[in-house]
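Sharing a model prediction with you, sequence too.
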Amino acid sequence: MRQIVLDTETTGLETSQDHRIIEIGCVELVNRRLTGRHFHQYINPLREVDDGAMEVHGISNEFLADKPLFANVAEQFLAFIEGAELVIHNAPFDVGFIDHEFRKLDGFGRVMDYCTIVDTLVMARQRHPGQKNNLDALCKRYDVDNAQRDLHGALLDAEILADVYLMMTGGQVDLVLGGQSHTTGDLGTQEIRRLPPDRPQLPVIKATAEEVAVHCGQLTRIQQISGGQCVWLAAADAVDEPLVSE
């Protein structure tokens, strides 16, 4: 499954006042793993940045003066996101601005014509009702490092949101066996420790009925929160096998 975590910065808050996008940042997830591929672009909005917006992201009119227009990067941007599931915090804001930019061009539809969308703000409000659910609050709640986030920035915020989203929808995504990671050489390659062939056979401890019920309940919650994208349930369906053995 391919997902794109996306964020934008803009000249102001309202497309009705013809505010424009000035920065787009996207990072790619495939099967819940960051691939290292990203899309990042500053954009000349052909208008002034509001003072209030500049206080949030720190992007000045002078900095944007020599940047490309949205029309010059639209095809490259669309090629990067097309067919993916977009993961966005407060999706109506970013999607509304992207649609606003697309409407100014010939031959472009709406974001939902090309992608499906997951709104992590809606997800967070469902999981943590009555609490703060902005990105900084979620970073604190899920122990995600946001120390570099003095100002908003589209690419940095997309990278941080990717970590938050992975924690919200299942937690740990990388598994290191053996309790410790060993490295050798300058490249940091992982060392493989082989077990002796005459080692005692490990006992097999099956889950109790109560543990199975708790496990299935957790998978059901993940399925609901992720909009039907629980990879464990999908894998079980693919091989037509139950999640646990009797």
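Thanks, I have the structure now. Numbering: from 1, shown residues only.

C-alpha only now, for contacts and for neighbours.
Noted.

longest helix of this structure?
Using DSSP state H to assign secondary structure, the helix with the most residues in the chain is helix 209-225.

And that helix, what does it pack against?
Secondary-structure packing of helix 209-225 (3 or more C-alpha pairs under 8 Å, 6 or more residues apart in numbering; DSSP states H and E): helix 231-239.

Let's see that with 10 Å instead.
In terms of contact count using 3 or more C-alpha pairs under 10 Å, 6 or more residues apart in numbering; DSSP states H and E, helix 209-225 is assigned the packing partners helix 120-127, helix 231-239.

Any buried residues in the shortest one, and which?
Going back to what we said before, that points to helix 120-127. In terms of neighbour count (16 or more other C-alpha atoms under 10 Å), helix 120-127 has its buried residues at 120-124.

put this beside the first:
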Amino acid sequence: MALQTREVIFDTETTGLDPKTGDRMVEIGCIEMIGRVETGRSFHAYFNPDRDMPVEAERVHGLSAAFLATKPRFAELADDLLDFLGDSDLVAHNAGFDFGFLNNELELAGRAPISMERMVDTVAIARKKHPGAKLSLDALCTRYGIDRSHRVKHGALLDAELLAQVYVELTGGRQIGLGLVDAPADNADLAHPTPNAPWHRPATDKPRREPRPHVASQEELERHREFIAGIANAIWSR
């Protein structure tokens, strides 16, 4: 049976806007989705950037240099992160920004960069679907009725969770993963059937029931007419 596609929705927080000028990634949050359905698996970490935190950046995400000084450096968790990402496509909002910082950290840690071919940019998807509209994560949450009342400041895991919901709406809506298919026998995490696969009745030893009639009998129709006739001042009689 074909497996559904695994994707990782992720977001980062940083010290600034450009890794080429010394800015660093200080937080990453990742959400696993299979067939556009969240599995409940996630990866979240803060990183010590070994540098100061500009006031403007701290104002956005609330992460101070003092808080981050107690966190591990990216290189210490790089393998754990790469294991979680696997070879899945990586979905981010304005993904070029997040990929730039992620690959910069991987390079500093002596790891190979992640191919840009794996990048899925929800801003690009939203631009095609809603040309001329506001494309921020907040704006898309408002458009799709996604609750973000708990988002006081930016946070990588929280924003990834919101983006996962936005991504579902951008790519077909909430029912995209509700295929009528057999569940895998071993309930393996990745063994999910494709959402559009034909549904087959599983084998069973229970006796087969004949289809129930769905046409009212003459007796039932007569009782219905008597019931309707007894309704005083019926709107259909005016």
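Noted; the coordinates are in hand. This is a predicted model, so every value here is computed, not measured.

picking that back up, output the helices and strands packed on helix 209-225 of structure 1 as a markdown table; include the columns distance to Phe80 of structure 1.
Output for those, formatted as a markdown table (distance: least, C-alpha to C-alpha, whole Å):
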| stretch | distance to Phe80 of structure 1 |
| --- | --- |
| helix 120-127 | 20 |
| helix 231-239 | 23 |
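
Do a quick rundown of the strands in structure 2.
Counting by DSSP state E, residue ranges of the strands within structure 2 are 6-14, 25-34, 37-46, 89-92, 119-121.

Among these, which comes closest to Gly155 of structure 2?
Each of the strands of structure 2 was scored for nearness to Gly155 of structure 2 using C-alpha to C-alpha, and the closest is strand 6-14 (7.0 Å).

counterpart of that closest one in structure 1, which residues?
Strand 6-14 of structure 2 falls opposite residues 2-10 of structure 1 when the two are matched by TM-score structural alignment.

mean shift between the matching stretch and structure 2?
Between stretch 2-10 of structure 1 and its aligned stretch in structure 2, the superposed structures give an average distance of 0.3 Å (mean C-alpha distance after the TM-score superposition for structure 1).

what sits against the spatially most central residue of structure 1?
Nearest to the mean C-alpha position of structure 1, counting by C-alpha atoms, centre = their mean, stands Ala162 at 3.1 Å. Contacts for Ala162 of structure 1 were tallied using C-alpha atoms under 10 Å, 6 or more residues apart in numbering; they are 3-6, 26-29, 32-34, 87-88, 156, 168.

Can you give me the end-to-end span of stretch 114-121 of structure 2?
With C-alpha to C-alpha, to the nearest Å as the measure, the ends of stretch 114-121 of structure 2 fall 15 Å from one another.

List the buried residues in it.
114, 119-121.

Over to stretch 18-31 of structure 2?
Residues of stretch 18-31 of structure 2 classed as buried by neighbour count (16+ other C-alpha under 10 Å): 19, 23-31.

And it, how far out from the chain middle?
Counting by C-alpha atoms, centre = their mean, to the nearest Å, stretch 18-31 of structure 2 is centred 21 Å from the centre of its parent chain.

same thing with stretch 46-64 of structure 2?
Taking the mean C-alpha point of stretch 46-64 of structure 2 and that of its whole chain, the gap between them comes to 26 Å (C-alpha atoms, centre = their mean).

can you check stretch 218-230 of structure 2 too?
With C-alpha atoms, centre = their mean as the basis, stretch 218-230 of structure 2 stands 52 Å off its chain's centre.

which residues of structure 1 does it align to?
Structural correspondence for stretch 218-230 of structure 2: none found in structure 1, per TM-score structural alignment.

circling back: how about the buried residues of stretch 114-121 of structure 2, which pair is most distant?
Distances among the buried residues of stretch 114-121 of structure 2 were taken as C-alpha to C-alpha; the most separated pair is Ile114 and Asp121, at 14.7 Å.

need the helices for structure 2, in chain order.
In structure 2, the segments counted as helices under DSSP H are 55-61, 65-68, 74-85, 95-108, 122-129, 137-143, 156-170, 218-229.

now the fifth one against helix 95-108, angle please.
In other words, helix 122-129 of structure 2. Inter-element angle recorded for helix 122-129 of structure 2 and helix 95-108: 160 degrees (by axes from the mean of the first three to the mean of the last three C-alpha atoms, to 10 degrees).

how big is the offset of helix 122-129 of structure 2 relative to structure 1?
Average distance, helix 122-129 of structure 2 versus aligned residues of structure 1 after superposition (mean C-alpha distance after the TM-score superposition for structure 1): 0.7 Å.

Could you name the helices and strands sitting against that helix?
In terms of contacts (3+ C-alpha pairs under 10 Å, 6+ apart), helix 122-129 of structure 2 is packed against strand 89-92, helix 95-108, helix 137-143, helix 156-170.

In structure 1, what stretch matches it?
Going by TM-score structural alignment: helix 122-129 of structure 2 matches residues 120-127.

Show me what the matching stretch is in contact with.
If you take C-alpha under 10 Å, 6+ apart as the criterion, stretch 120-127 of structure 1 is touched by 87-91, 128-129, 131-135, 138, 161, 164-165, 168-169, 224-227.

Buried among these? Make that a ChimeraX selection.
With 16+ other C-alpha under 10 Å as the criterion, this ChimeraX line picks the buried residues out of these:
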select :87,88,89,90,91,133,135,138,161,164,165,168,169,225,226
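
Please report the distance of the aligned partner of the residue nearest to the centre of structure 1 in structure 2 from Leu140 of structure 2.
Using TM-score structural alignment as the criterion, Ala162 of structure 1 maps onto Ala164 of structure 2. Taking C-alpha to C-alpha as the measure, Ala164 of structure 2 falls 12 Å from Leu140 of structure 2.

any shared contact partners between the two?
With C-alpha under 10 Å, 6+ apart, Ala164 of structure 2 and Leu140 have common neighbours Leu170.

For Thr5 of structure 2, grab the count of nearby residues.
Residues contacting Thr5 of structure 2 under the criterion other C-alpha atoms under 10 Å number 16.

Good, we can wrap up now.
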